[in-house]
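> Fold the following and give me the result.
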Amino acid sequence: MSDTPDTAAESRARQAKAAESEVGGIAPERLRSIIDRIERLEEERKALASDIKDIYAEAKSAGFEPKVIRQLIMLRRKEPAEVEEQETLLDLYKRALGM
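Sure thing, here's the model as predicted:
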């Protein structure tokens, strides 16, 4: 029977199976896995953002200024030399403006 041509139904079934495994050179399962992981991480990011917001509210209720805390966090992420350079430039600009 291998010498007989495929019926239309067999041909469609074979094409559907091929479509499940790869579409335009894209592996659907791999793509789905990537999208699922991104979606999961986006949800985690939302939860973390909410937690961070709560901590800033806690800091504010304890008498701390959230804007200043954000600046401190930014400064801690930078290298000390970069912080010093920015502070020097800020001081220079402030003096130039008479501040």
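> contacts and neighbour counts: CA atoms only from here.
Noted.
> So for the one helix or strand M74 maps to, what gets flagged as buried?
M74 belongs to helix 66-77 when assigned by DSSP states H and E. Counting neighbours by 16 or more other C-alpha atoms under 10 Å, one finds that the buried residues in helix 66-77 are P66.
> What helices and strands are in contact with that helix?
Counting contacts by 3 or more C-alpha pairs under 8 Å, 6 or more residues apart in numbering; DSSP states H and E, helix 66-77 packs against helix 28-61.
> give me that answer again for 10 Å
helix 28-61, helix 80-96 (3 or more C-alpha pairs under 10 Å, 6 or more residues apart in numbering; DSSP states H and E).
> ok, now which ones touch the residue nearest the centre of the chain?
Nearest to the mean C-alpha position of the chain, by C-alpha atoms, centre = their mean, lies E42 at 6.7 Å. Contact analysis of E42 by C-alpha atoms under 10 Å, 6 or more residues apart in numbering lists D36, L48.
> Alongside the first, I'd like the structure of this one:
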Amino acid sequence: MTYPSNGSDAHGIARDQLRQFVERIERLDGEAKDLNDERKDVYGEAKGCGFDVKILKRVVAIRRQDKDQRMEEEAILDTYLAALGMIESPEN
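All right, here's what the predicted structure looks like:
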């Protein structure tokens, strides 16, 4: 099947746009991989200095939260732990 010349131009433009999007995504994927590799290296350095990587990752996650979000999460965690008898009830 052949397309009229004006349709071919439109298909060519769409194909070029698609190629550009794919190439940008691939570039970003490469950059993300590089950043993840760097992050892994930093955690490795921290571990080599005696820091607990699991706790360090938790600290980073906590620092990403705003104060209200963190307080709400901690209150829910305390409620659950109290319900399981793992800590004293927060109301006490």
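> Any chance you could compute the TM-score here?
The TM-score (TM-score structural alignment, normalised by the length of the second structure) is 0.79; 85 aligned residues with a C-alpha RMSD of 2.3 Å.
> Looking at the first structure, name the residue matched to E73 of the second structure.
Mapped onto the first structure by TM-score structural alignment, E73 of the second structure lines up with Q86.
> how close does that match sit to R70 of the first structure?
16 Å (C-alpha to C-alpha, to the nearest Å).
> D51 of the first structure now?
Computed as C-alpha to C-alpha, the D51 of the first structure to R70 of the first structure distance reads 15 Å.
> S21 of the first structure too?
Plainly put, S21 of the first structure is 48 Å away from R70 of the first structure if you go by C-alpha to C-alpha.
> Give the aligned equivalent of E23 of the second structure in the first structure.
When the first structure is aligned by TM-score structural alignment, E23 of the second structure is paired with D36.
> Return the residues in contact with its match.
The contact partners of D36 of the first structure, by C-alpha under 10 Å, 6+ apart, come to R30, E42.
> again, but for the one 5 residues further on
Taking C-alpha under 10 Å, 6+ apart, we find L41 of the first structure in contact with I35, A47.
> and if you look at C49 of the second structure?
Y43 are the contacts of C49 of the second structure under C-alpha under 10 Å, 6+ apart.
> And it? What does it align with in the first structure?
Using TM-score structural alignment to pair residues, one finds that C49 of the second structure aligns to A62 in the first structure.
> Tell me the residue in the first structure aligned with A10 of the second structure.
Residue correspondence to the first structure (TM-score structural alignment): A10 of the second structure is matched to E22.
> tally of neighbours for the nearest residue to its match once chain neighbours are set aside?
In this structure, E22 of the first structure finds its nearest non-sequential neighbour in P28, 6.2 Å apart by C-alpha to C-alpha, 6 or more residues apart in numbering. Residues near P28 of the first structure, counting by other C-alpha atoms under 10 Å, number 15.
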